[in-house]
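Peer 1: sequence first, predicted coordinates after that:
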Amino acid sequence: MSALCLGLAGAIAATLAVPGSGFTLAWWHSVEKTRWEEHYLVRDDGLHLQYARVRGSGAGMEIPDDARFENGYWTYRPQLPALQPLRLTRSGYSADYELCIDGRCQPMSALLGPPEDAGSAALELWSCRQPGAMMAPNVSWNRAP
């Protein structure tokens, strides 16, 4: 089983076991209030984006020409190299990211605490080999929507 490291300010804040099926990173677009999801596989060389899906289009959310409408989402497969790390910005002014593993989701704030100072906080995700990596035991994981 692979491990996913989550880092804040250059330090490992959490290490999670991720099955071969990977994980989904989800969030709500701050303007359009539309759910966006990206599914990644964790490999030694980094995080591989398998597909992205979004419920609709809008400001900064152009749907690619090759996207297909499936189960209420526009789904497409971006062609990107492995990301190592994947850099995200969290803000106290918008909904937090959700991390979904094996069909169960948890807001990043449950894993890492809220973004600092209600402003923005940098977050990095990367593949790592960490002995004893485990699903966050003190966190209640919710079923994916």
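Peer 2: Noted; the coordinates are in hand.
Peer 1: from here on, just use CA atoms for contacts and neighbour counts.
Peer 2: Noted.
Peer 1: tell me where this protein has helices.
Peer 2: Counting by DSSP state H, one finds helices in the chain at the ranges 108-112.
Peer 1: dropping in the other structure now:
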Amino acid sequence: MAAALAQRGGGGLSLCLASAGVVKALSVAAFTLVWTHSIEKVEWQEDWRVTPRGLELTQARVKGSGAGMEPPPEARLVDGWFQWQPKPAAFPQVALGNSGTAGEWRLCAGGNCRTLSEILGHPVGANVTTMKACSP
């Protein structure tokens, strides 16, 4: 596991990723999820925190707008990105699907980004990957 993905999660928690029977725990307190929209080919980024209540989405950014990806009215254009802070909520689990038409989800922490396939050690393909807070 890359050193940049080995930062200790808050309160002894880790981020657990599960896909096609493989589970990996990453000791991160915060991370950015990055992907490319399958139709518009525009990059999205979301900042998440791992907390005892679950995964908390703290900020979202999109590099443009288009079909099914309009930023909310409160979004502000900053350095070419529409940025906004979603309403606070904790998610016990987040499911990531993959259409296979726009590349793979990438997880970034400590300045290092890796695809889910790299992290899980097998091609994720069209398999759903779930993310949740877990104990190491």
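Peer 2: Ah, there it is. None of these values were measured; they are calculated from a predicted model.
Peer 1: report the TM-score for the pair.
Peer 2: Remark: TM-score between the superposed chains equals 0.85 [TM-score structural alignment, normalised by the length of structure 2]; 124 aligned residues with a C-alpha RMSD of 1.4 Å.
Peer 1: A133 of structure 2 maps to what in structure 1?
Peer 2: Alignment note (TM-score structural alignment): A133 of structure 2 maps to S127 of structure 1.
Peer 1: tell me the contacts of the residue nearest to the spatial centre of structure 1?
Peer 2: Centroid-nearest residue in structure 1: L25, 2.2 Å away (criterion: C-alpha atoms, centre = their mean). Counting by C-alpha atoms under 8 Å, 6 or more residues apart in numbering, L25 of structure 1 makes contact with E37, E38, H39, Y40, Y97, E98, L99, C100.
Peer 1: that one matches what in structure 2?
Peer 2: By TM-score structural alignment, L25 of structure 1 lines up with L33.
Peer 1: follow-up on the earlier one: scan the contacts of L25 of structure 1 and report the most crowded one.
Peer 2: Highest neighbour count within those: C100, with 23 neighbours (other C-alpha atoms under 10 Å).
Peer 1: surely N142 of structure 1 touches I101?
Peer 2: No. Here N142 of structure 1 does not reach I101: they are 9.9 Å apart, not a contact under C-alpha atoms under 8 Å.
Peer 1: who has more neighbours, those two?
Peer 2: The residue with more neighbours, out of N142 of structure 1 and I101, is I101; 23 against 13, by other C-alpha under 10 Å.
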